[in-house]
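K.L.:
With the input below, show me the fold.
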Amino acid sequence: MTELLAQCLEHLTDLKDALRLTVFLLVVACAVIWGIYEFFRPVDKRLSPGGKPWKLPPGPRGLPIIGNLRYLAKGKFAARDLAKYGEMATVHCGSKLWVTLNTSRVANIIYNRKGLITNGRPPYPVVGDLISVGKRTILQPTEEWSDKRRVMHQLLTGTAVAKYEEYQELESVQLLAEYLFRPDEWYRHHSRYANSVIHRITLGERVGSRHESYEGVFNAQKAFTSNIPPHNIIDCFPELAKLPRFLHWWHRKYAAIGKFTFDAYSQYWAPVITAIKSGTAPRSFAQDILVGKEAKFTGSETDGMFLALQLIEAGADTTRMSLNIFTLAALCNPEAFQKARAEVDKVCGANAERLPMLADEKDMPYICALSKELLRWKPIFTWTPEHMLTEDVELEGYHFPKGTNFVLNHIALCEECEQPEVFRPERWLDGHESNILHGVWQFGGGRRVCVGYRLAQKSLFINIARLVYCYDYEATGPVDTSNIGIHTLGEPFPARANPRSKAHRELVVQSAEKFGVLQYAKET
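P.N.:
Here you go, the predicted structure:
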């Protein structure tokens, strides 16, 4: 009996030890879970300095820690759905607090009127620090961004843009001639035009045969845009970058993309910097402002390279895609196309008397309105980089904490009209046709608005007016307007351009000979 009792006591002791161990493990697990929760807790889940909860716009419920990431992964569907919550909606992009701006009214208040305190940028451990090697101005915080922004203003704003109109008109003539010789490659001609204009403006020379190296820059841009939040998990949880370096499991993958970006930029930049240093380069923004002997830019040579290549990257890509969307609109909306042609004919003559010029812009409001409708009808972006609030603020009846990220909901903004699915340039005939920022948010807003918007506006005008005047479009296969491959360098949809008449064909040839680009058009 004594022996049996001793065995029972021994088993009881083992059970107590097991129970203690279980309780200990549960406490540790709870502590770890609580620590993770606290580590990734969004700013609005913390008490305000006054101790009361923050007041935010409504939005969909999310999951613990990951927030609304699965919801945001639905892209345009999520963006469209968020508009149902009102003018603003609250979501959690991982540990980031996002407040989406779903109407132009609140976007104007927060980005433009409150720009002094909504001008910040959140940390981007992947897309900023690794992929962009810390050099992409668009993602840099205000203290690093402001001087570079001032430098870019010297190139692409105000009276400076007027100096480049001759480049746009010449390259546009070459585009018209390229249509003649390779009508099935219209999308390549759009790409060459867009790249050549911004390349010449930035680097002082025509692209010539070196434009092939743009493909590397394009791929770098694609890697960048495809990883902007919510498209990579690390930037949705920037706190991960605070972990010890050996725990950065993502570093090798994204550092490799950063190296590819640096190498692609360097390949494009190398002939430019060599010519500048040897004294054989033409006068240009790069030489005069960025890296020449008398340049006033205080950044490094690498900073100068990234600044120049960002201008080329952004300036070429948006214009190229917008011209592709124009081709789609010409195929799908013949009535609007004919109205645009009638307007150009009224100014330039229906019998191929002369090509439209940039000076005709004031007399062609419908062409300007059509340009704006392209950006609304098929928006290039769903989200653009966040504008981070730099101090607590009460606004529109809400109380937002410092660190709130305001994000333009481009889908909702582009559908903020009657019959948004209908392509109707007339909706922009409001006296502001020639101001491409008025009512259009694809260039961003506030102090961080794209500095090249005026250049883009003029490029769209001159090319649309001339293509409408000289060419007809036909589909060469089925066209799916819901999936047109906006971001591809290849053919986004099957189409072909044909000269409007023999007289218009001759006008294109004569103009190309006059500007000295006919041979280039045959070769490129």
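
K.L.:
switch to C-alpha atoms for all contacts and neighbour counts from now on
P.N.:
Fine.

K.L.:
centre of the chain versus the host helix or strand of residue 20, how much separation?
P.N.:
If you go by DSSP states H and E, residue 20 is part of helix 2-39. On the basis of CA atoms, centre = their mean, to the nearest Å, helix 2-39 sits 55 Å off its chain's mean C-alpha point.

K.L.:
cool, and stretch 210-228?
P.N.:
13 Å.

K.L.:
Pull out the buried positions in it.
P.N.:
211, 214, 216-221, 223-224, 227-228 (16 or more other CA atoms under 10 Å).

K.L.:
Tell me the one among these nearest to residue 356.
P.N.:
residue 211 (26.8 Å; CA to CA).

K.L.:
so how far is residue 167 from the closest one?
P.N.:
Remark: distance between residue 211 and residue 167 (CA to CA, to the nearest Å) = 16 Å.

K.L.:
how about the strands of the stretch 1-150 of the chain, start to end?
P.N.:
Using DSSP state E, counting those that start in this stretch, the strands found in the stretch 1-150 of the chain span residues 88-93, 96-101.

K.L.:
And those: which comes nearest residue 299?
P.N.:
With CA to CA, the closest approach to residue 299 among the strands of the stretch 1-150 of the chain belongs to strand 96-101: 30.9 Å.

K.L.:
helices and strands around the closest one, which ones?
P.N.:
strand 88-93, strand 405-408 (3 or more CA pairs under 8 Å, 6 or more residues apart in numbering; DSSP states H and E).

K.L.:
Let's have the ones you listed in JSON lines, adding distance to residue 126.
P.N.:
Formatted as JSON lines, the helices and strands packed on strand 96-101 follow (distance: least, CA to CA, whole Å):
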{"stretch": "strand 88-93", "distance to residue 126": "15"}
{"stretch": "strand 405-408", "distance to residue 126": "18"}
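
K.L.:
quick one, which of these is packed in tightest?
P.N.:
Among the helices and strands packed on strand 96-101, the stretch with the highest mean neighbour count (mean count of other CA atoms under 10 Å) is strand 405-408, at a mean of 26.

K.L.:
Determine how far that strand lies from the middle of the whole chain.
P.N.:
Worked out by CA atoms, centre = their mean, strand 405-408 lies 14 Å from the chain centre.

K.L.:
before we go on, could you also do this sequence so I can check it against the first one:
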Amino acid sequence: MIMIFLLWVIFFYTILSFTKHVTGKKSNTIPSPLRLPVIGNLHQLGRHPHRSLCYLSHRYGPVMLVHFGVVPVLIISSAEVARDVLKTHDRVFASRPKSKVYEKVLYGDLHIGSAPYGEYWRKTRSVFVTHLLSNKLVQSFRDVRQEEVNLLMEKIRKSNSLPVNLSELFSRLTNDVVSRVALGKKYGGTGIDLKELTERLLRLAGAFTVGTFVPWLAWIDWIRGLDRQRAKTKKEFDEIYEKVIQDHEDKDGHGTDFVDVLLAIQRDKSIGLEINRMHIKAIIVDAFVGGTDSSSTLLEWEMTELLRHPNCLKRLQEEVRTVCKDRSSVSEDDIKDMKYLNAVLKETLRLHPSIPLMVPHETIEDVNLRGYHIPAGTMVMINAWAIGREAATWGPDAESFRPERHLNSSADFRGQDFELIPFGAGRRMCPGMSFAVVLNELALANLMLGFDWESTKDQTETDVAESTGAMIRPMLPLYAIATPTT
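P.N.:
Got it, this is the predicted structure:
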């Protein structure tokens, strides 16, 4: 009898919701797909929410309200509305919603990516921009980048034209570069494999948490073991970073890696930010997690698309080899003359943003957006994947990989052109963009100069199948055959 009663309640609620949906709309009601009791629109998300939400936006528009369980979420799916959110009303949309995932895995509000908009976030971001990722400091690590790219090239040469796992090599490259820059030395393969730990952390951070959206079903997360796994991973990270900090304190050095800089700030206190060990660990996580997986994922997508489009691969090789004629490697000074290289980067970022549904925003006060009243505390998600494929912006071939479209276009990914925002824009834009881009272009250019490339199979649409999670990479490891050019 109880089950029958519950079914009738659900049926009645659904009919009532549907009636309101089709007859009760007002001019200022945000378009919204019909939702089910308890789960809201979760059943419509599928394995790849960025794709499902993009398709829903074709019907309901670029400003759409969906419900993840009991949580209302505003979905933005066009460049024009993204401009309103990230520029016109940037301050209002600059905060972050509370997240149990961040609290259990990434030091909660101390983590710059999830910290609410306020004094702590402003000062911490200033530390990133001024002390850790300034152009001067980014340039100071050019020798580190060059050395690690040279090691990557040597590993590929040793393959003797057998298939190489580029996914693994790219992941190790970015891990080693960021380890040296942020922590002072490599930590992979020394009993402390930060690469494996970072990958595990990102999987857990991207796992769907029932309790976040349906609080009274939080016990499901406990049964799934998510809470236990997250606590274990955070503990392991904490132990590693405690050792790293202790090592730096023991040597009492004045180096230029991130930990040295942060310890100097802690001692100096001149910037007005009181930081303790937990703050330092949270900032290191930002630098390490933000700079490793997303950078290697971008290289994977670039090579995937180039192998699928041999004409683009050939054109890029010709450009690199013309600029670096009679040279054995590409330097960072050479990259500025490689227009097609930059176009390949832009086209890959357009089609394959590492985080297609950008980290959620939250409104700090009521705001009027395109005639819709958005109350304070509303969660807002910007679908960068959908924006990058808008036919109104990119034309009827928006789904195609065609770097040439960027050669005569002024649109860039640095936060001023909202049709291309893989790193975000406005106050919450990724501060590590310049660091990621210079490493990416250096690595890709050297790969084009040093080897001729061949796919291990016929490239088809299935070869761009996506993984699941918050960060989207190719579903399968990328293998290719590299033949040295000299």
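
K.L.:
sorry, back to before: now distance to residue 7 of the first structure too, for the strands of the stretch 1-150 of the first structure, in a markdown table please.
P.N.:
Listed next are those as a markdown table, based on distance: least, CA to CA, whole Å:
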| stretch | distance to residue 7 of the first structure |
| --- | --- |
| strand 88-93 | 57 |
| strand 96-101 | 57 |
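
K.L.:
isn't there a strand covering residue 416 of the first structure?
P.N.:
No. In this structure, residue 416 of the first structure is coil, not part of a strand, as judged by DSSP: H, G, I helix; E, B strand; the rest coil.

K.L.:
State the distance from it to residue 177 of the first structure.
P.N.:
When residue 416 of the first structure is compared with residue 177 of the first structure (using CA to CA), they lie 38 Å apart.

K.L.:
Check residue 316 of the first structure too.
P.N.:
20 Å.

K.L.:
With residue 259 of the second structure as the reference, measure out to the nearest residue to residue 275 of the second structure once chain neighbours are set aside.
P.N.:
Spatially, and ignoring its direct neighbours in sequence, residue 275 of the second structure is nearest to residue 266 (5.7 Å; CA to CA, 6 or more residues apart in numbering). In this view, residue 266 of the second structure and residue 259 of the second structure are 10 Å apart by CA to CA.

K.L.:
Mind checking which of the two has more residues around it?
P.N.:
residue 259 (25 against 18; other CA atoms under 10 Å).

K.L.:
Quick check: which element contains the more buried one?
P.N.:
helix 258-268.

K.L.:
after superposition, how close is that helix to the first structure?
P.N.:
For helix 258-268 of the second structure, the mean deviation from the first structure after alignment is 3.8 Å (mean CA distance after the TM-score superposition for the first structure).

K.L.:
To what extent does the helix or strand following that helix diverge from the first structure after superposition?
P.N.:
In the C-terminal direction, the helix or strand that comes right after helix 258-268 of the second structure (DSSP H and E) is helix 277-308. Its matched residues in the first structure lie on average 1.2 Å from helix 277-308 of the second structure after superposition (mean CA distance after the TM-score superposition for the first structure).

K.L.:
Now do the contacts for the alignment partner in the first structure of residue 289 of the second structure.
P.N.:
Alignment note (TM-score structural alignment): residue 289 of the second structure maps to residue 313 of the first structure. Residues in contact with residue 313 of the first structure (CA atoms under 8 Å, 6 or more residues apart in numbering) are 217-218, 221.

K.L.:
Also residue 182 of the second structure?
P.N.:
By CA under 8 Å, 6+ apart, the neighbours of residue 182 of the second structure are 257-259, 284, 287-288.

K.L.:
let's see 6 Å
P.N.:
257-258 (CA atoms under 6 Å, 6 or more residues apart in numbering).

K.L.:
element containing the residue mapped onto it from the first structure, please.
P.N.:
Using TM-score structural alignment, the partner of residue 182 of the second structure in the first structure is residue 202. Using DSSP H and E, residue 202 of the first structure maps to helix 186-203.

K.L.:
give the contact list for the nearest residue to residue 386 of the first structure once chain neighbours are set aside.
P.N.:
In space, residue 386 of the first structure comes closest to residue 407 once its chain neighbours are excluded; the distance is 5.0 Å by CA to CA, 6+ apart. Residues near residue 407 of the first structure by CA under 6 Å, 6+ apart: 100-101, 386.

K.L.:
same for the helix holding residue 259 of the second structure, what does it pack against?
P.N.:
Applying 3 or more CA pairs under 6 Å, 6 or more residues apart in numbering; DSSP states H and E, one finds that helix 258-268 of the second structure contacts no other helix or strand.

K.L.:
residues in contact with it?
P.N.:
Here helix 258-268 of the second structure makes contact (CA under 6 Å, 6+ apart) with 182-183, 275.

K.L.:
Can you list the buried residues in stretch 428-448 of the second structure?
P.N.:
For stretch 428-448 of the second structure, a neighbour-count test (16+ other CA under 10 Å) marks 428-433, 435-436, 438-448 as buried.

K.L.:
again with stretch 285-300 of the first structure
P.N.:
285-292, 297.

K.L.:
now do stretch 412-431 of the second structure
P.N.:
Under 16+ other CA under 10 Å, the buried positions of stretch 412-431 of the second structure are 412-416, 418-431.
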